[in-house]
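Undergrad: sequence below, structure please.
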Amino acid sequence: MNSLTKVSLSQTSLLARGLSTSTSVQAKKCNNAGQKNIVLVDGVRTPFLLSSTAYKSLMPHDLQRYALTGLVNKLGLDKSIVDYICIGTVIQEVKTSNIAREAALGAGFSDRIPAHTVTMACISSNQAMTTCMGMMNAGVYDVCVAGGVEFMSDVPIRHSRKMRQLMLKAPKAKSVAAKLALLAELRPDFLNPELPAIAEFSTNETMGHSADRLAATFGVSRKEQDDFSRRSHIMATEARDKGYLTDIIPVKVPKSKDFITQDNGIRVSTEEQMAKLKPAFIKPHGTVTAANSSYLTDGASACLIMTEEKAKQYGFKPKAYLRQYTYVSQDPKDQLLLGPTYATPKVLAQAGLELSDIDVLEYHEAFAGQILANINAMDSDKFAQDVMGLKQKVGTVDMSKFNLWGGSLSLGHPFGATGVRLAMHTANRMIREDGQFGLIAACAAGGQGVGMIMERHPDATL
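TA: Model prediction:
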């Protein structure tokens, strides 16, 4: 049975309204041997918007600049104390190949502060965060800014390879005869552009096809997917209306009179409306549709990470400890989207915790079918033993702790920015719900995934 069926929409709706999932912070210890106490001070994000809407006239570094400036303003941060900046992104704008550096300079950070860009598909800003953690644990830096950005309103579209090769020859053609000879090589098909696609390079399969096959493998029905997607939008709506999404900073784009203050992809559809949609990938019998998939999104995020010692020195009240993290990788054909199933037991083992010790669960929702398949896989002894090589299943996911403020299906998924959004929801939910431990897990292209353990800081406040 799917774990979602164990908690009704009305029950989870009550939890989203602020019902505490624990009455007091537990005394459980997290294994952190050999590592420094690294804290998440706070983080921000721009409103996540459907691509080709209000951000469409910007460039990616503009969005990241807004996030960095918003972080500085929210915390009253003295930019000179920052040692390093790391930003994640997926689809690179060729004019700003190191977007971290360009955004940092645009946001007024010193040109003496190094910055670099990382990419790891949907977990790129997780990678930015853990890259900073690694440098801190090594004693290289004490204060870092991590974040991520994705801008789907304007992606690079290339000439065909044959056309590019022809154009590269052009500067060498000096005489009129050489130029005419080069022009004679031109064929109509050379003019066909290469459009970007969200597909696996190794398999040439789109992620939506993989989600459809994964849902079928783990017996996730179309109705279950639609119900979960509705749940995500309901949770996001209630969190927004209750004022819980405090990581959002207002953004004012050029030539606009008003500030953008909210995500614009949250919308609660009826069961009947969702049921009418046709399959988006495997036609006519697939179960993945536009309504139960995350959508193309523009957005950016940023967070301040420090050693606890430095946080105390500068007078910051951190929200959470960043404890353990791990990355996993599987077969990109048959297990492309199962990263959370593999990452969850691994990071829990590192931390010396059980799934039942976790108070806040924040999992990336690429597709409703993908997340429900992971929930089913984690609840299967057979899958654990026959495929993962474990003695027993990972555990039954308690849906009363799961994505209570919505997820990528409703809030949006700017690939490079989602990891910090997950971290901030985890930190803020632990405070609001009086929890001790939070777990982040996400899948990523290439069959990869991440798991992260966070612990509420004793000085944490909203």
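Undergrad: use CA for all of it now, contacts and neighbours both
TA: Noted.
Undergrad: which parts of the helix or strand Gln127 falls within are buried?
TA: Per DSSP states H and E: Gln127 is located in helix 124-137. Of the residues in helix 124-137, Ser124, Ser125, Asn126, Gln127, Ala128, Met129, Thr130, Thr131, Cys132, Met133, Met136, Asn137 count as buried by neighbour count, 16 or more other CA atoms under 10 Å.
Undergrad: need the contact list for the fourth one.
TA: With contacts defined as CA atoms under 8 Å, 6 or more residues apart in numbering, the neighbours of Gln127 are Gly88, Val118, Thr119, Met120.
Undergrad: now render the buried residues of helix 124-137 as JSON lines, adding distance to Leu353.
TA: Listed next are those as JSON lines, based on distance: CA to CA, whole Å:
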{"residue": "Ser124", "distance to Leu353": "25"}
{"residue": "Ser125", "distance to Leu353": "24"}
{"residue": "Asn126", "distance to Leu353": "21"}
{"residue": "Gln127", "distance to Leu353": "22"}
{"residue": "Ala128", "distance to Leu353": "25"}
{"residue": "Met129", "distance to Leu353": "22"}
{"residue": "Thr130", "distance to Leu353": "20"}
{"residue": "Thr131", "distance to Leu353": "23"}
{"residue": "Cys132", "distance to Leu353": "24"}
{"residue": "Met133", "distance to Leu353": "21"}
{"residue": "Met136", "distance to Leu353": "24"}
{"residue": "Asn137", "distance to Leu353": "22"}
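Undergrad: quick one more, to check against the first:
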Amino acid sequence: MGKQEVKTRQGERVAIVAGLRTPFARQSTEFSQVPAVDLGKMVVSEMLARTDIDAKLIEQVVFGQVVQMPEAPNIAREIVLGTGMHVHTDAYSVTRACATSFQAAVNVAESIMAGSIDIGIAGGADSSSVLPIGVSKKLAANLLALSKTKTLGQKLSILKTLSLKDLMPVPPAVAEYSTGLSMGQTAEQMAKTHGISRAEQDALAHRSHTLAAKAWKEGKIQGEVMAAFPEPYKKWIAEDNNIRHDSTLEGYAKLRPAFDRQYGSVTAANSTPLTDGAAAVLLMREGKAKELGMEILGYLRGYAFSAIGVETDMLMGPTYATAKVLANTGLELSDLTLIDMHEAFAAQALANVKMFASDKFAQENLGRSKAIGEIDMDKFNVLGGSIAYGHPFAATGARMMTQTLRELKRRGGGLALNTACAAGGLGAAMILEVE
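TA: The predicted model follows:
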């Protein structure tokens, strides 16, 4: 028996009764003109319609957005105001990089456990197409100084100090603030440190696309993905557009390394693409769900978050967080029916898989006497992963939760692990249960 119980004081569990997402679209494609806040409103509005629940019963919305839009800093509140929920519905936004919607779901669950609410919505949305393009620090300072000048001469003297370079737009940063390293550079470091070959990375990417294409073909994904008719309202999208339905292993070998041109192994094809999309889950106190006659997808059994250094192995969060959640719940890896790990990069995912099975790593880093365990690949990312589906940063966790619960239900129930790495050396792990 573990030390963590995800229950109210009356012993009621936290139920996940619904989950939905938009199709995930590659940057600058079908959602090229749709900001994240509109993607979030789109998916929450559709989820409320599909569940036929009175929107005014929702007591709390916790939503996240990694690429922040200055004009809508609290995406959760904008979703409340834009989807017909009661104006008094509590709403706040969170960010935990790529694990944001896991954090949002845990926050809602903890509100239910505390008795503060009975019903809440969690999720995340991100757009890699509609971005907050900034200006250089020097231009920003000069514009501020200009606003305080009174004469033309004063204005001209300030403008003369600007060079053409100062006038160039500044896109959102892709590097870690503290180290200056990009995620791809960290993935390269992990591949080299842990001996993950280019062939292994390409094989995982091919597997991810093949399994995702198969899942769509077999009708397993359609029920959790809404059709969208985005601006400029000329065509609709009902499926993820990143999946390679004709994936061949040979095709991956043709690409050049993206981050270390001479000695690298991480390519655009064995990494997740920049993606637009949103996903949400509806959580309730178990008794409330039954009172309303809602079909329960599953239950939140346990969760844990981790934080490690950012200089090396920054994306090893799944290993650290999984060790914690298994300790919290008193479970072993062998107790799990499914394991779904976020594939930021094939190198990162495979390095984590390798460290799950390492006694040495467990003893030196996890405070365990033995390894977490060797992952049975027949349980691992059985419907494909983020390399295939895409990765709208804040939405991925909610996608994984819904996808895993539905697959567990098809298999007759059981326990599953969802886990993800995140920028800043963060990690998340969640145990889901279906009866």
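Undergrad: what's the TM-score here?
TA: After superposition, the two chains reach a TM-score (TM-score structural alignment, normalised by the length of the second structure) of 0.96; 429 aligned residues with a CA RMSD of 1.5 Å.
Undergrad: returning to what we had before: the second structure: matching residues for the helix holding Gln127 of the first structure?
TA: Aligned by TM-score structural alignment, helix 124-137 of the first structure falls on residues 100-113 of the second structure.
Undergrad: quick check: closest non-adjacent residue to the counterpart of Ala428 of the second structure in the first structure.
TA: Counting by TM-score structural alignment, Ala428 of the second structure corresponds to Val450 in the first structure. Excluding the flanking residues, the one nearest Val450 of the first structure by CA to CA, 6 or more residues apart in numbering is Tyr327, at 4.5 Å.
Undergrad: now do the SS call for the aligned residue in the first structure for Lys360 of the second structure.
TA: Taking TM-score structural alignment, the alignment pairs Lys360 of the second structure with Lys382 from the first structure. Following DSSP: H, G, I helix; E, B strand; the rest coil, Lys382 of the first structure is assigned to helix.
Undergrad: could you count how many residues lie near Lys382 of the first structure?
TA: Other residues near Lys382 of the first structure come to 16 when the count uses other CA atoms under 10 Å.
Undergrad: now the helices: where do they sit in the stretch 351-462 of the first structure?
TA: 368-378, 381-383, 408-411, 418-432 (DSSP state H, counting those that start in this stretch).
Undergrad: any idea which of those helices gets closest to Lys223 of the first structure?
TA: helix 368-378 (10.1 Å; CA to CA).
Undergrad: how close does that closest one sit to the second structure?
TA: By mean CA distance after the TM-score superposition for the first structure, the fitted helix 368-378 of the first structure averages 0.6 Å away from its aligned residues in the second structure.
Undergrad: by contact count, what packs against that helix?
TA: helix 207-217, helix 222-241, helix 339-351 (3 or more CA pairs under 8 Å, 6 or more residues apart in numbering; DSSP states H and E).
Undergrad: for those helices, which one sits closest to Pro318 of the first structure?
TA: helix 339-351 (20.3 Å).
Undergrad: angle of that closest one against helix 368-378?
TA: 40 degrees (axes from the mean of the first three to the mean of the last three CA atoms, to 10 degrees).
Undergrad: corresponding residues in the second structure for helix 339-351 of the first structure?
TA: Under TM-score structural alignment, the match for helix 339-351 of the first structure is residues 317-329.
Undergrad: measure the aligned residue in the second structure for Met235 of the first structure to Leu336 of the second structure for me?
TA: Residue pairing (TM-score structural alignment): Met235 of the first structure is matched to Leu211 of the second structure. Leu211 of the second structure sits 20 Å away from Leu336 of the second structure, going by CA to CA, to the nearest Å.
Undergrad: ok so, going back, can I get the helices of the stretch 351-462 of the first structure in a markdown table with distance to Arg456 of the first structure?
TA: As requested, the helices of the stretch 351-462 of the first structure are exported to a markdown table (distance: least, CA to CA, whole Å):
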| stretch | distance to Arg456 of the first structure |
| --- | --- |
| helix 368-378 | 25 |
| helix 381-383 | 31 |
| helix 408-411 | 23 |
| helix 418-432 | 6 |
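Undergrad: so which residues of the stretch 1-150 of the first structure form helices?
TA: Using DSSP H, counting those that start in this stretch, helices in the stretch 1-150 of the first structure cover 9-16, 60-75, 99-106, 124-137.
Undergrad: identify the residue spatially nearest to the match of Lys360 of the second structure, adjacent ones excluded.
TA: Lys382 of the first structure's closest residue in space is Lys393 (CA to CA, 6+ apart), at 7.6 Å.
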